[in-house]
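Asks: just the structure for this:
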Amino acid sequence: MSSQDETIFIVFSDDWGEHPSSCQHLFKCIGSRYRTLWINTVGLRTPKLSRTDIDKAIHKIRRMFTRKITPCSSKKLPDELTVVQPFMLPFQNVRYVRHLNKISVRRAIQRFIHTQQIYKYIVTLVTAPNGCDYVGLFDENKIVYYCVDDFSEWPGHDKRLILEMEDALISKSDLFFATADTLFTKLKKYGKPVFSFSHGVDVELFSNLPGRNHHWLDNIPRPIVGYFGLFDDRSDQKLLADTAKNHPDVSFVITGNVVTDVTLLEKEPNVYFTGPVPYQSLPAIVAGWDICMLPYKMNALTESINPLKLKEYIATGKPVISTPLPEVVSLSQWIHIHSGQDEWRKAITQILSGKELTGNCEERRQFIHEHSWENKALFMLDKIFEQIG
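Replies: Have a look, this model is predicted:
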């Protein structure tokens, strides 16, 4: 039996099954080979007395007490992966709440570890700063901080608290994986191993668009410029509204959860909100688009993001237009990168007329296959086991 076969992974991340995060993609691969305990944790933001937050809280509490976990796709959970939902409270700015959460999480992990008859190494991987309270409790061989965003810049978050938590997590971690250059640069100064680790892509899913569009697009006139994913304060609504006004003959479709005020966009008759669809249905949505778009604002909030949908868009072979996010600029071979409504207006006109092409098809296929989630998972495993020795 190899040292890898004797390894247990403990993962602190988002709720398994709620949405297809990068960590879930990775552990669909890793969790099919290595025993993994996935801990659904509470969010970083203190909830408010809003309908959305109340609904989320009720859903979370139900999962804590029913222990029912639903995979985020039609596929079953990976064979070696176990998901638990310990009882936890979200008010992390209260010291006693954090202490209570720590006790609850420790008991859940101890129960799991005691069921494992053979293991030699424990590796803990964390994707958010609030994981700082739970690492180092089980004599782990390695603690990994998989840094996917600068959460301190997110609206509604307690910046001081999050930076304090992240400092604690960084001090306890042995190595880092960073999804953006700004995050890599920040972590590099701590003198520990840090690896640049951009997001991957489900090659099979997004490289094979179905022959028929999703039925939700049936009554939306072509051509269509589309966006899928969470639509929030990072989205540049003014850019999108102005672009829609400049192209009254083009439909602009947003598919996904909307968690910000979109009154500005709802005024435009050629902007459509379909709501979210299951992850496996996204290719059918994209099949009906003529252009994929990434209309993000350019500010401190977006400087560190690496949109998960970026390589998914590229894999479809559809033209992609984006604002100049740092992580998008590095892939300019495959993306039409433009700032402001005038540039977007001209670019959309040229793309729809067939006058602008991006990248060689064979080179694109090779690029996407190199960045599959399977290859990303193998890279992560190699670097972790190198550190274990």
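Asks: CA only for contacts and neighbour counts going forward, please
Replies: OK.
Asks: and Asp233, how many neighbours?
Replies: Using other C-alpha atoms under 10 Å, Asp233 has 18 other residues around it.
Asks: distance of it from Phe151?
Replies: 13 Å (C-alpha to C-alpha, to the nearest Å).
Asks: apart from its neighbours in sequence, what residue is nearest Leu100?
Replies: Spatial nearest neighbour of Leu100, excluding adjacent residues (C-alpha to C-alpha, 6 or more residues apart in numbering): Met88 at 7.6 Å.
Asks: so what's that neighbour up against?
Replies: Residues near Met88 by C-alpha atoms under 8 Å, 6 or more residues apart in numbering: Thr41, Val42, Leu100, Asn101, Ser104, Val105.
Asks: tell me the SS of Glu54?
Replies: Quick fix: residue 54 is Ile, not Glu. Following DSSP: H, G, I helix; E, B strand; the rest coil, we place Ile54 in the helix state.
Asks: distance-wise, check Pro47 relative to Phe91.
Replies: For Pro47, the distance to Phe91 - C-alpha to C-alpha - is 8 Å.
Asks: residues shared between the contacts of these two?
Replies: Common neighbours of Pro47 and Phe91 (C-alpha under 8 Å, 6+ apart) do not exist.
Asks: please give the structure of this sequence too, so both can be compared:
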Amino acid sequence: MKEHALNKEAVLMKETAIMREAAFMKELIVFGEDYNRHPSSSQHTVNTLQHQFASIQWVNSIGLRKPSPSPRDLARIREKLRNALTAPPRRDDLPPPFPVIHPLVWPLAEHPLLRWFNQLSVRRQLARKRHLRVVWAALPSAVDYLDALQADVVIYYCGDDFSGLAGVDHLRVKQMEEHMAQRADLILCASPALVEKMGRLSPQKTHLLRHGVDFHRFAAPQPDPYPPAPSPTQGRYKIGFYGSLNQWLDQTLLCELAAARPEVDFHLIGRRDCDTPLLDACDNIKFHPPVPHQHLAQYVQHWDAAILPFVDNAQIRACDPLKLREYLAAGCPVISSNFPAARQYPCLVSVATSQQDWLDAIDAFCHLSQQHRLQYRKTARQHMVNESWEMRGEAVLILINNILEEKQTCLPEFSII
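Replies: Reported below is the predicted structural model:
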């Protein structure tokens, strides 16, 4: 009897191992932004899922705008050609943990021949399909590739209101997004506004997935990268922002704040994606080149306050900036323009609705006592510790498994290795 029980247990263990091995035979293809160009929410989320799939392949941005002859677009085309034809230049960022491909495609192609060329360009660089194929599409334009790639499960990750993006062919993108909503098995939205928008197209498939934060990276104490002040009385206050300098940045507001507070230096870290004539004229606005993501914490932790000085438009009202939670995880006080995502943390984020509100908040945070600054840091980090990307990845995996169970298969339980 004992021997029979042992044999039965061994058979059960073998069957379980076979089932788990079969469950693991899934592959993931990601259509996202250029990997490591801006660490995106898709990049953070997929990184937490890398041990849940037999393989992951990342397709760098296939675009949402038809290129123009502008200097900025021409430079982007040169960058795309260089990455597609040669090994991309080494960066200080961590290397991708999976293959990244750089397809040559014509964005938003409408002619059948161009669409065929685009599909061929992507398909020829991807490994041959071996398992059930899950596609994570962070761009609605990825809908043109789903059939060519034999997608079994489609996840549409809606992280932006693409109808509000400058320079985008809004009608074409709207059509693609409607098609994607029909084709997707699961729609994940980064904000309630996007849930409302996509819910009108496909309510049963649509779920809220707020952004997370690399908590331990931003909370771990970092050395001060700024030169020491000649004396305690000669140090200047530091207000900071990082991210691309684009049309959604309120340049007029920043110039007014800089003029009103000449004793404060406003540090802007990031690539200039638009002209900044107003900011260039302000002596106490300091520009810095982009900083690798893993080094940003050492700057934020040594600012007197971090800012989100955005204009009021549809894109901002629908966004949930990654940097908001990173600022808070770093323990840095935050001042923001008035938009929904900034109102998530009323005790931590000072939402300013006028220039005087901005100046009052800047004065308050620049003159925080050491005791109050430490208390703010402790409270902010307590809020952020439960908003990690790992927790977001676990939520995504549960939703994926719900879809896969309907297809008579599932992924293994979530694990971080």
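Asks: mind checking the TM-score on these two?
Replies: For these two chains in superposition, a TM-score of 0.90 is obtained (TM-score structural alignment, normalised by the length of structure 1); 379 aligned residues with a C-alpha RMSD of 2.4 Å.
Asks: Lys192 of structure 1 maps to what in structure 2?
Replies: In structure 2, Lys192 of structure 1 lines up with Gln204, judged by TM-score structural alignment.
Asks: ok, Leu282 of structure 1 - how many residues close by?
Replies: 20.
Asks: how far away is it from Gly226 of structure 1?
Replies: 11 Å.
Asks: I figured Phe241 of structure 2 was touching Ile269, is that so?
Replies: Yes. Using C-alpha atoms under 8 Å, Phe241 of structure 2 is in contact with Ile269, at 6.2 Å.
Asks: so what does Thr276 of structure 2 match up with in structure 1?
Replies: In structure 1, the residue equivalent to Thr276 of structure 2 is Val262, according to TM-score structural alignment.
Asks: over to Glu263 of structure 2?
Replies: Under TM-score structural alignment, Glu263 of structure 2 pairs with Asp249 in structure 1.
Asks: then Gln298 of structure 2?
Replies: In structure 1, the residue matched to Gln298 of structure 2 (TM-score structural alignment) is Ala284.
Asks: ok, back up a step: pull out the buried members of the contacts of Met88 of structure 1.
Replies: Neighbour counting by 16 or more other C-alpha atoms under 10 Å classes Thr41, Val42, Asn101, Val105 among the contacts of Met88 of structure 1 as buried.
Asks: show me what the second one aligns to in structure 2.
Replies: Spelled out, it's Val42 of structure 1. The alignment partner of Val42 of structure 1 in structure 2, by TM-score structural alignment, is Ile62.
Asks: I'd guess that match is in a strand, am I close?
Replies: No. Read with three-state DSSP, Ile62 of structure 2 is coil and lies in no strand.
Asks: now the helices for the stretch 1-150 of structure 1?
Replies: Secondary structure of the stretch 1-150 of structure 1, counting by DSSP state H, counting those that start in this stretch: helices at 22-30, 51-66, 95-114.
Asks: need these in a markdown table (columns: distance to Thr349 of structure 1).
Replies: Below are the helices of the stretch 1-150 of structure 1 laid out as a markdown table (distance: least, C-alpha to C-alpha, whole Å):
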| stretch | distance to Thr349 of structure 1 |
| --- | --- |
| helix 22-30 | 33 |
| helix 51-66 | 38 |
| helix 95-114 | 53 |
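Asks: just these: most buried one?
Replies: helix 22-30 (a mean of 20; mean count of other C-alpha atoms under 10 Å).
Asks: these two touch, right, Leu328 of structure 2 and Glu387?
Replies: No. Counting by C-alpha under 8 Å, Leu328 of structure 2 sits too far from Glu387 to count as a contact (11.0 Å).
Asks: which one's more surrounded, these two?
Replies: More crowded of Leu328 of structure 2 and Glu387, by other C-alpha under 10 Å: Leu328, with 30 against 19.
Asks: next, the distance between the ends of stretch 48-64 of structure 2.
Replies: In stretch 48-64 of structure 2, first residue to last residue: 26 Å (C-alpha to C-alpha).
Asks: how about whichever residue in structure 1 pairs up with Asp169 of structure 2, what does it touch?
Replies: In structure 1, the residue paired with Asp169 of structure 2 is Asp158, using TM-score structural alignment. When contacts are counted by C-alpha under 8 Å, 6+ apart, Asp158 of structure 1 touches Arg45, Ser152.
Asks: all the helices of the stretch 151-300 of structure 1, in order from the start?
Replies: 159-172, 181-188, 203-206, 237-246, 263-266, 282-287.
Asks: picking that back up, with Asp342 of structure 1 as the reference, name the closest of the helices of the stretch 1-150 of structure 1.
Replies: The closest of the helices of the stretch 1-150 of structure 1 to Asp342 of structure 1 is helix 22-30. By C-alpha to C-alpha, the value is 33.5 Å.
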